[in-house]
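A.B. asks: sequence first, then the predicted structure, then my questions.
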Amino acid sequence: MRFIAAHHLVFCFASLLFVSTATAQWHRQAFQTLGTQAYIELWSEDSTLASQLILDVQAEFERINQLMSPYIASSELSLLNRQAASAPVQVSAEMYQLLQQARQISELSNGAFDITFASVGFYYDYRARLKPDAAQLQQGRQLVNYQSVELLPGNTVRYRQAGIKIDLGGIAKGYAVERGILLLAARGIKHAQLTAGGDSRLLGDKAGKPWLVGIKHPRQDDKYAATLPLENTAISTSGDYERFFIEEGVRYHHILDPKTGQSAAGALSVSVTGPDTTQTDALSTTLFVLGLQQGLALIELIDGYEAIFIDANRQMYFSSGLTP
């Protein structure tokens, strides 16, 4: 099933991305999940354990997909979009907690992150080069308001208006990556990387050296804009080049500004590093929508998280905790 793929980030081990063999004690596997390419690499002396853990991580991704995909009719998210405007819907504690986390980022960013963007976002079809007309855009924008999703006691959720739709594409993929790394760590793995689309989490280092993570150049497929040496951290990248079409010189891409219902302008790419992939996923989207000045101001307020912006002039800007 297809899942919103909001980001794109490239590991500098690109030649390994489609290898599923074990060399020495590194075990590697590429797989499709959540509508995007995923990759796992881990160090283990036990090949049987490593193979099982790779399968367990894939199963965890699929479990989250079945729970949170808007393209699966039986998912809890689809159930909410069908029924929560009519009556409160009880969801799992897991779904409820992720909705709470999304709400916190919405409040922190004054609505720049808003899962109800799907109320207008569902009119877009980037493969078919479709966008909402003026009437659809106006109608959809009126429904975009994170405060219209009420989080009630007992893990119940209610929408305040009919027609509201939510989509967790800006946070669920990072959540799945974080869950996968926690699973590996709980089984004793000390060194691993797990990536899905542009959301990546590093466990420990790579054989005594940092992992090298390349941030994709937003306008040149075969180049990196930057390479970062990272250990035991997460990184997510949001860019305007992952899902888009160009019409009459205008780029229509999937990162929508909740206030306008249209593609956010001003940045080409935003990457966020920090200790938790759920947060870096949501924050990279948030900062992209906010733009350079407001985005940098926000990230400076969040302890442990840093950002790299590439603006419309292809200039790179770093938050204060990062050295170019």
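C.D. replies: Alright, I've got the coordinates. Remember, it's a predicted structure, so these values are computed and weren't measured experimentally.

A.B. asks: going forward, measure contacts between C-alpha atoms and count neighbours the same way
C.D. replies: OK.

A.B. asks: just confirm residue 28 is within a helix.
C.D. replies: No. Checked against DSSP: H, G, I helix; E, B strand; the rest coil, residue 28 lies outside a helix; its state is strand.

A.B. asks: now it: how far from residue 50?
C.D. replies: Per C-alpha to C-alpha, to the nearest Å, residue 28 is found 9 Å from residue 50.

A.B. asks: who touches both of those two?
C.D. replies: Counting by C-alpha atoms under 8 Å, 6 or more residues apart in numbering, the shared contacts of residue 28 and residue 50 are residue 42.

A.B. asks: skipping adjacent residues, who's closest to residue 311 in space?
C.D. replies: Spatial nearest neighbour of residue 311, chain neighbours left out: residue 267 (4.3 Å); criterion: C-alpha to C-alpha, 6 or more residues apart in numbering.

A.B. asks: take a look at this one as well, against the first:
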Amino acid sequence: MRRLLGLIIAAASLLLAGCGADPLYKQEGYVFGTRVEVSIWGLPQQDAARHVAVILADLDRLNAKLHAWQPSDITRLNAHFGRNESGNADTELIALLKQAKDYEARSDGLFNPAIGGLVTAWGFHRDTFSPVTPDPVTLAILLERKPSLADVEFGDGGVVSSRNPAVNIDLGGFAKGWALDREAAYLRKNRVYNALLNIGGNVLALGKKGNEPWTIGLQHPRQPQAMATLALRDGEAIGTSGDYQRYFIKDGRRYSHLIDPRSGSPAQTMEAATVLAPPSREAGAISDAATKPVFIGGIGHARHYAQRFGISEVLIVANDGSVYITPALQSRLKWLIQPPHLYRLH
């Protein structure tokens, strides 16, 4: 009887300990030159930690593989293109390049991962950058050559070539979103259905945080806090491009890393563009890539380019702080900082 009573007490103690355990596991890292945060709900802490370790290791691998200015598969491929030579890429990189090529076509070339030469000319291909403007002659030459992923061709056996030696690939415009899709697929494959992946503000939600949706903040482009919160639905991904992430100020003018391929100069159309991609296998990549034509194309074309990517929920912060937003997204936001002016995005 005493033994039975002892077993009951021990079992009850374990049950209470389990009830008291934190169902949320969260870990941060630093990859792709930005902060990464992975949150998993409802798993034993040890299991969640193991999955997060796999994800962070894979992101480190992708960062080393896709780096635009440190030695990587991308820099080696660019070196071959610059010498009018063919290079080789594995199946993963080829799939990524083909996806980027499709997105470039959808955006009328405003999302253009082949303009790494322009990004270098503006000084953004380095870990730290100073306020310098490029030589006008250099810009003119690069613009005349019109590098594009349309110039890139794929052959048998992983051979990749470019008809244009000015092609210099920089996948920073959608690599973070692409990585979101990859890591979300890993979690689903391993039956992890409630998680939040955040790579530098590109966020993808799986399931819920217990009985509540995953709720995120939308960064204000000119203040250090969030301007609104949004509850994400299962499978949705959100991305933002802004002139406050990588930039310098010279002579009172702000220059960001968001280069307009048409002018060769940083786009100065707005402060920030946010898009919410519906659930799909490419939700992360779409939420990242689509922000570029929305930002660069300007407020008047934002809805058009969003629709090209199947997106109906868009938010624009104009240069004067005014907010333009689609009704579908406005109905879901909770404002923390009320915009000075709020307009419907047509």
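C.D. replies: Here it is on my side, so go on. This is a predicted model, so every value here is computed, not measured.

A.B. asks: before we move on, back to that, which residue in the second structure aligns with the residue nearest to residue 311 of the first structure?
C.D. replies: Residue 267 of the first structure maps onto residue 270 in the second structure when the alignment is built from TM-score structural alignment.

A.B. asks: quick revisit: show me what contacts the residue nearest to residue 311 of the first structure?
C.D. replies: Counting by C-alpha under 8 Å, 6+ apart, residue 267 of the first structure has contacts 239-240, 288, 291-292, 309-312.

A.B. asks: of those, which is the most crowded?
C.D. replies: residue 288 (31 neighbours; other C-alpha atoms under 10 Å).

A.B. asks: and the next helix or strand past the host helix or strand of it?
C.D. replies: Assigning secondary structure by DSSP states H and E places residue 288 of the first structure in helix 277-290. Counting by DSSP H and E, the next helix or strand C-terminal to helix 277-290 of the first structure is helix 292-299.

A.B. asks: aligned counterpart of residue 237 of the first structure in the second structure, please.
C.D. replies: In the second structure, residue 237 of the first structure lands on residue 240 (TM-score structural alignment).

A.B. asks: how about residue 225 of the first structure?
C.D. replies: Aligned against the second structure - with TM-score structural alignment as the criterion - residue 225 of the first structure pairs with residue 227.

A.B. asks: residue 80 of the first structure now?
C.D. replies: Residue 80 of the first structure maps onto residue 77 in the second structure, by TM-score structural alignment.

A.B. asks: check which helix or strand the residue nearest to residue 219 of the first structure when sequence neighbours are not counted maps to.
C.D. replies: In this structure, residue 219 of the first structure finds its nearest non-sequential neighbour in residue 241, 7.6 Å apart by C-alpha to C-alpha, 6+ apart. Using DSSP H and E, residue 241 of the first structure sits in no helix or strand.

A.B. asks: number of nearby residues for residue 241 of the first structure?
C.D. replies: Per other C-alpha under 10 Å, the neighbour tally for residue 241 of the first structure reads 22.

A.B. asks: ok, it - contacts?
C.D. replies: Contacts of residue 241 of the first structure (C-alpha under 8 Å, 6+ apart): 218-219, 253, 268.

A.B. asks: tell me which of these persist in the second structure.
C.D. replies: Cross-checking the contacts of residue 241 of the first structure against the second structure gives 218-219, 253, 268 as conserved contacts, using both residues aligned by TM-score structural alignment, their matches' C-alpha atoms under 8 Å.

A.B. asks: buried ones among these?
C.D. replies: The neighbour-count criterion (16 or more other C-alpha atoms under 10 Å) marks 218, 253, 268 among these as buried.

A.B. asks: mind checking what the second one lines up with in the second structure?
C.D. replies: So that's residue 253 of the first structure. Per TM-score structural alignment, residue 253 of the first structure is aligned with residue 256.

A.B. asks: so that match makes contact with residue 248?
C.D. replies: Yes. Using C-alpha atoms under 8 Å, residue 256 of the second structure is in contact with residue 248, at 6.5 Å.

A.B. asks: how many residues are close by the closest residue in space to residue 232 of the second structure that isn't next to it in sequence?
C.D. replies: Counting by C-alpha to C-alpha, 6+ apart, residue 214 is the residue found nearest to residue 232 of the second structure once chain neighbours are left out, at 5.6 Å. For residue 214 of the second structure, the neighbour count with other C-alpha under 10 Å is 21.

A.B. asks: map residue 214 of the second structure across to the first structure for me.
C.D. replies: Match for residue 214 of the second structure (TM-score structural alignment): residue 211.

A.B. asks: contacting residues around that match?
C.D. replies: Residue 211 of the first structure neighbours (C-alpha under 8 Å, 6+ apart): 202, 205, 229-231.

A.B. asks: need those in CSV with secondary structure, can you?
C.D. replies: Compiled in CSV, the contacts of residue 211 of the first structure are given as follows (three-state DSSP):
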residue, secondary structure
202, strand
205, coil
229, strand
230, strand
231, coil
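
A.B. asks: ok, these in the second structure: which stay?
C.D. replies: Checked against the second structure (both residues aligned by TM-score structural alignment, their matches' C-alpha under 8 Å), the contacts of residue 211 of the first structure that hold up are 202, 205, 229-231.

A.B. asks: ok, residue 305 of the first structure touching residue 277?
C.D. replies: No. Contact between residue 305 of the first structure and residue 277 fails when scored by C-alpha under 8 Å: they sit 10.8 Å apart.

A.B. asks: which one of these two is surrounded by more residues?
C.D. replies: residue 277 (30 against 21).

A.B. asks: which position in the second structure pairs with that one?
C.D. replies: Matched to the second structure by TM-score structural alignment, residue 277 of the first structure sits across from residue 284.

A.B. asks: surely that match is in contact with residue 175?
C.D. replies: No. Judged on C-alpha under 8 Å, residue 284 of the second structure makes no contact with residue 175 at a distance of 9.3 Å.

A.B. asks: so where is the longest helix seen in the second structure in the first structure?
C.D. replies: For the second structure, the longest helix by residue count, based on DSSP state H, is helix 45-66. Helix 45-66 of the second structure corresponds to residues 47-68 in the first structure, going by TM-score structural alignment.

A.B. asks: after superposing, tell me the mean distance of the matching stretch to the second structure.
C.D. replies: Following the fit onto the second structure, the mean deviation recorded for stretch 47-68 of the first structure is 1.1 Å by mean C-alpha distance after the TM-score superposition for the first structure.

A.B. asks: mind listing what's buried in that stretch?
C.D. replies: By 16+ other C-alpha under 10 Å, the buried positions in stretch 47-68 of the first structure come out as 50, 53-54, 57-58, 60-62, 64-68.

A.B. asks: sorry, back to before: nearest to residue 322 of the first structure, out of the contacts of residue 241 of the first structure: which one, please.
C.D. replies: residue 268 (19.2 Å; C-alpha to C-alpha).
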